[in-house]
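J.: predicted coordinates and the sequence they were generated for:
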Amino acid sequence: MKDGPNIATLAALIGDPARANILTALMSGKALTASELAHEAGVTAQTASSHLRKLEDGALIARRQQGRHRYFTLAGDEVARALEGLMGLAATQGQLRTRTGPKDQALRTARVCYNHMAGEMGVRLYRAMQDRGTFRTTHSGLDLTPEGYDFVRDLGLDPDGLPPSRAPLCRECLDWSMRQSHLAGRLGRALLSRFEDLGWVARVPDSRILRVSRRGEKEFGRILG
């Protein structure tokens, strides 16, 4: 096909193992330095610099300058959503790079998906919110019902006061390990931040894993029923 989006170029960018490792590392939602990404990719700093330049030229990552330091992030929610979809497809097709181990189980229990909560806890939370009648379907996607507003406000968040963004308020995101949806969008981002502020979950350093505290287990148990 001569006309239309050129998916071959993007596929080639993502398809390189080192670049795929770089993009996966940035799915934590954190801004990382070139040296940190070189370590994640298992390549030299010079090679990582070449890969980062290609990913930046392809609009898959963005560079941020903080004083003398340079950091890299994913270019936006659309990139994160595409990567999560590819992870789900790879898992479905059995394309796993390592055998399941303790770290993999922790990732499946609760993890960061760019800027919202994923894994078993994320899927169960989204399902519980659906059961409570939190969402309604509109022509543009998902929106909160009056019951949904009450639920979110009970958690200490004001849905109308969330930071403005091009991202929708609520969006489904397919979970690669559970093969079901969890919540993304501005609300998904705000909920993860709120859970962290409350001490219900904490990020494991240098990982996408979310560790659920004892208090978090109790509170999530109350929400999940």
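T.: It's in. Numbers count the residues shown, from 1 in each chain.
J.: only C-alpha atoms for contact and neighbour calcs from this point on.
T.: OK.
J.: where do the helices sit along this structure?
T.: 7-15, 17-26, 34-41, 45-57, 77-92, 102-109, 119-131, 146-154, 185-198, 214-224 (DSSP state H).
J.: let me have those helices in TSV, adding distance to C173 and mean neighbour count as columns.
T.: Formatted as TSV, those follow (distance: least, Cα to Cα, whole Å; neighbours: other Cα atoms under 10 Å):
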stretch	distance to C173	mean neighbour count
helix 7-15	20	13
helix 17-26	16	21
helix 34-41	25	20
helix 45-57	23	16
helix 77-92	7	17
helix 102-109	15	15
helix 119-131	10	20
helix 146-154	18	15
helix 185-198	9	19
helix 214-224	19	14
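J.: looking at those helices, which is nearest to L174?
T.: helix 77-92 (6.7 Å; Cα to Cα).
J.: who are the packing partners of the closest one?
T.: strand 171-174 (3 or more Cα pairs under 8 Å, 6 or more residues apart in numbering; DSSP states H and E).
J.: one more structure, for comparison:
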Amino acid sequence: MSQVAALFADRTRARVLTALADGRALPASVLAAEAGVTAQAASAQLARLLSAGLVTVERSGRHRYYRIAGAPVAAVLEALARISPAEPVRSLRQGTRAAALRAARTCYDHLAGRLGVQVLQGLLDRGALVATDGVRTPRRRAGDGLAQQLRNHPYRLGPAATDVFGALGVPPERLAPATTGRPLLRACLDWSEQQHHLAGRLGADLLTGLLGHGWVERPPTRRAVRLTPAGATALSRVLGVGTEAARPEPAHRA
């Protein structure tokens, strides 16, 4: 455990892993820019992460594209973000990026942040999901681990699941229970909101649907996502989600 933990302790490696935490594959040049180091330094750290099994690599033409090894690695990053002290905001740009991450971001391959929590609330309100413990909110339950995918969660598909998820771009056949592989329904305790957001295969399909409709936009190298005007209208209509859910908080120069 100490050997793996040490890989997260280096600033460059931590920034590289954070850049990959949304599940996309990025080239070493982009990761070097994200980490603020030379290409040579980034390649050296990527080699260590690759050797430890925390990232995978795929060659395409002359380039090598790196990807985080899976959801467990992303869960460790989310947990560390929750217990780590906030980095001092020294510029307006830093403050804006931090606020954007809290407002709406990807957590591996599903939606997180304030928008992710509000979407889960909307799914409960519209009957697409039902809370088996009778609590009709995504609030943290007793025993929930901090900032991680939960082993047990209180949600199941509701009577309106086909209609509501279909309106969000998830085909009906994707609502079938998983017999093998990734579970259909999972929940994460969001590190910034300390409430649940939707994970699992259904969470990934939901984000894919929102992106496909153009309701959410994802910049090429950032975890923060943006709710488009069309998306704000659609989520308000389908889920009753207010436009303030994904609006970044005002940034203040430190």
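T.: Thanks, I have it. Because the structure is predicted, anything quoted here is derived from the model rather than measured.
J.: quick check: TM-score for this pair?
T.: After superposition, the two chains reach a TM-score (TM-score structural alignment, normalised by the length of structure 1) of 0.85; 215 aligned residues with a Cα RMSD of 2.4 Å.
J.: and of the helices of structure 1, who's closest to Q66 of structure 1?
T.: helix 34-41 (13.3 Å).
J.: for that closest one, which outside residues touch it?
T.: Applying Cα atoms under 8 Å, 6 or more residues apart in numbering, the contact partners of helix 34-41 of structure 1 are 17-22, 25, 44-45, 47-49, 52, 70-72.
J.: nearest to Q180 of structure 1, of these?
T.: Closest to Q180 of structure 1, out of all of those and judged by Cα to Cα, is A25, at 22.3 Å.
J.: now do the same for the closest one: its match in structure 2.
T.: In structure 2, the residue matched to A25 of structure 1 (TM-score structural alignment) is A19.
J.: what's R53 of structure 1 aligned with over in structure 2?
T.: With TM-score structural alignment as the criterion, R53 of structure 1 matches A47.
J.: quick check: nearest residue in space to the residue nearest the centre of structure 2, chain neighbours excluded?
T.: In structure 2, the C-alpha nearest the mean C-alpha coordinate belongs to C107, at 1.4 Å (Cα atoms, centre = their mean). Nearest non-adjacent residue to C107 of structure 2, counting by Cα to Cα, 6 or more residues apart in numbering: D22, 5.6 Å away.
J.: I figured that neighbour hits T106, correct?
T.: Yes - using Cα atoms under 8 Å, D22 of structure 2 is in contact with T106, at 5.4 Å.
J.: name the residues contacting each of the two.
T.: In contact with both D22 of structure 2 and T106: R223, using Cα under 8 Å, 6+ apart.
J.: let's have the helices of structure 1 in a markdown table, adding distance to P168 of structure 1.
T.: Formatted as a markdown table, the helices of structure 1 follow (distance: least, Cα to Cα, whole Å):
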| stretch | distance to P168 of structure 1 |
| --- | --- |
| helix 7-15 | 24 |
| helix 17-26 | 21 |
| helix 34-41 | 29 |
| helix 45-57 | 25 |
| helix 77-92 | 10 |
| helix 102-109 | 25 |
| helix 119-131 | 16 |
| helix 146-154 | 15 |
| helix 185-198 | 5 |
| helix 214-224 | 24 |
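J.: and of these, who's closest to T137 of structure 1?
T.: Taking the helices of structure 1 one by one with Cα to Cα, helix 119-131 is closest: 11.2 Å.
J.: against structure 2, where does that closest one fall?
T.: Under TM-score structural alignment, the match for helix 119-131 of structure 1 is residues 113-125.
J.: so the residue nearest to C107 of structure 2 versus G127 of structure 2, what's the distance?
T.: The gap separating D22 of structure 2 from G127 of structure 2 is 28 Å, by Cα to Cα, to the nearest Å.
J.: so which of those two has more stuff around it?
T.: D22 (23 against 17; other Cα atoms under 10 Å).
J.: list the contacts for that one?
T.: Contacts of D22 of structure 2 by Cα under 8 Å, 6+ apart are 74, 106-110, 223.
J.: could you redo the last one with a cut-off of 10 Å?
T.: Contacts of D22 of structure 2 were listed using Cα atoms under 10 Å, 6 or more residues apart in numbering, and they are 67-68, 71, 74, 105-111, 221-224.
J.: among those residues, name the ones in strands.
T.: 67-68, 105-107, 110-111 (DSSP state E).
J.: so can I have JSON lines of those residues showing distance to R93 of structure 2?
T.: Shown next, in JSON lines, are the ones in strands among the contacts of D22 of structure 2 (distance: Cα to Cα, whole Å):
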{"residue": "R67", "distance to R93 of structure 2": "26"}
{"residue": "I68", "distance to R93 of structure 2": "26"}
{"residue": "R105", "distance to R93 of structure 2": "17"}
{"residue": "T106", "distance to R93 of structure 2": "20"}
{"residue": "C107", "distance to R93 of structure 2": "22"}
{"residue": "H110", "distance to R93 of structure 2": "25"}
{"residue": "L111", "distance to R93 of structure 2": "23"}
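J.: map A75 of structure 2 onto structure 1.
T.: Match for A75 of structure 2 (TM-score structural alignment): R81.
J.: you'd agree its match is up against H116?
T.: No - if you go by Cα atoms under 10 Å, R81 of structure 1 and H116 don't touch, sitting 11.4 Å apart.
J.: shared neighbours, those two?
T.: With Cα under 10 Å, 6+ apart as the test, R81 of structure 1 and H116 both reach 173, 184.
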